[in-house]
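Trainee: sequence and predicted structure below; questions after.
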Amino acid sequence: MLTSEIIGGRIKDSREEKKISQQLMVDKLKDIGISMSRETLSKIENGNRTVSAVELKAICLVLSVDIDILLEDNEDDSLVTLFRQRNSNEDTIKGVETIQDMIMSFMNQKKIMNANNETKVEPLWRS
């Protein structure tokens, strides 16, 4: 199951592979309109903060990484199924289900973002 820790680790790995410091990364993000502190990037990379779809798209742009690489989910089983198999109590299962729903929502944001990238959107106003 895809978690904030996994996504953050992949961001960190990609950044380090490109030999980009955290500070340079946040500077490049700022150049494209994403305001983020180095501390926030560190929290994202360590899985202590989730990354929004907008932030993730910008990070992928800066790192020249396909978003699918960062969001690839290699596991088919749900966390709820896993915790039920381990005979966890219902409160634990409900908590896990909430987290799983949040992750699925994040994955849906990815699909919407990809669909928007494939469709040219005309502005509603003209300058």
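Mentor: Here it is on my side, so go on.
Trainee: alpha carbons only for contacts and neighbour counts from here, please
Mentor: OK.
Trainee: SS state for the spatially most central residue of the chain?
Mentor: Centre of the chain computed as the mean C-alpha position; nearest residue by Cα atoms, centre = their mean is V51, 4.9 Å away. What DSSP: H, G, I helix; E, B strand; the rest coil gives for V51 is coil.
Trainee: count the neighbours of the spatially closest residue to F83 that is not a sequence neighbour for me.
Mentor: Closest residue to F83 apart from its sequence neighbours, by Cα to Cα, 6 or more residues apart in numbering: I93 at 6.3 Å. Neighbour count for I93, taken as other Cα atoms under 10 Å: 18.
Trainee: try it against this one:
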Amino acid sequence: MSEGYEIGKKIKAIREEKRLSQSAVVEKLIEHDVNMSRETLSKIENNNRSISAVELKAISDVLGVDISDFFHEDESEDIVTFFRKRNFSQNTLEEISKLQDMVKVFLDHEKIYKGEQE
């Protein structure tokens, strides 16, 4: 799969998780100085049209996610993304991020201890 396909697929998934219609997203994009039709958004979500950096930034703002969320290969391993999608507060997300970083360090140390270092 191409990365463009993944971005469109992720835009659609996040939009649906937030229970926003394509029309609602398009209306909110106008507030970010991006004029896009509902049909254009549909084409982006279905990999029939590429997306510009400006459009992607505006969509990430409208959906309330970090632009980097569209580029993660395996979001299921990212606890912060899991909680962000469920609209937890910024303070909670920061604490979860710290906890996630501590767990990653612990797992790296465990791999080193067991001689599994890459």
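Mentor: That came through, no problem. What you see is a predicted model; the values in this text were computed from it and never measured.
Trainee: rewinding a little: please name the residues that touch the closest residue to the residue nearest to the centre of structure 1 other than its chain neighbours.
Mentor: Spatially, and ignoring its direct neighbours in sequence, V51 of structure 1 is nearest to I44 (6.3 Å; Cα to Cα, 6+ apart). By Cα atoms under 8 Å, 6 or more residues apart in numbering, the residues touching I44 of structure 1 are S4, E5, G8, T50, V51.
Trainee: which of those residues are conserved in structure 2?
Mentor: Mapped onto structure 2 and checked by both residues aligned by TM-score structural alignment, their matches' Cα atoms under 8 Å, the contacts of I44 of structure 1 keep the contacts G8, T50, V51.
Trainee: in CSV, list those along with distance to D68 of structure 1.
Mentor: Shown next, in CSV, are those (distance: Cα to Cα, whole Å):
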residue, distance to D68 of structure 1
G8, 14
T50, 17
V51, 15
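Trainee: out of those, which comes closest to K30 of structure 1?
Mentor: V51 (15.5 Å; Cα to Cα).
Trainee: closest to L71 of structure 1 among the kept ones among the contacts of I44 of structure 1?
Mentor: G8 (10.1 Å).
Trainee: need the counterpart of the residue nearest to the centre of structure 1 in structure 2.
Mentor: Under the alignment defined by TM-score structural alignment, V51 of structure 1 is paired with I51 of structure 2.
Trainee: ok, now how distant is its match from V26 of structure 2?
Mentor: I51 of structure 2 sits 14 Å away from V26 of structure 2, going by Cα to Cα, to the nearest Å.
Trainee: list the contacts of L29 of structure 2.
Mentor: N35, M36, A58, I59, V62.
Trainee: wouldn't the third one be in contact with E31 here?
Mentor: No: using Cα atoms under 8 Å, A58 of structure 2 is not in contact with E31; the gap is 9.1 Å.
Trainee: off-centre distance for the helix or strand containing A58 of structure 2?
Mentor: Assigned by DSSP states H and E, A58 of structure 2 belongs to helix 53-63. Helix 53-63 of structure 2 sits 11 Å away from the centroid of its parent chain (Cα atoms, centre = their mean, to the nearest Å).
Trainee: and the gap between the residue nearest to F83 of structure 1 and D27 of structure 1?
Mentor: Distance from I93 of structure 1 to D27 of structure 1, by Cα to Cα: 41 Å.
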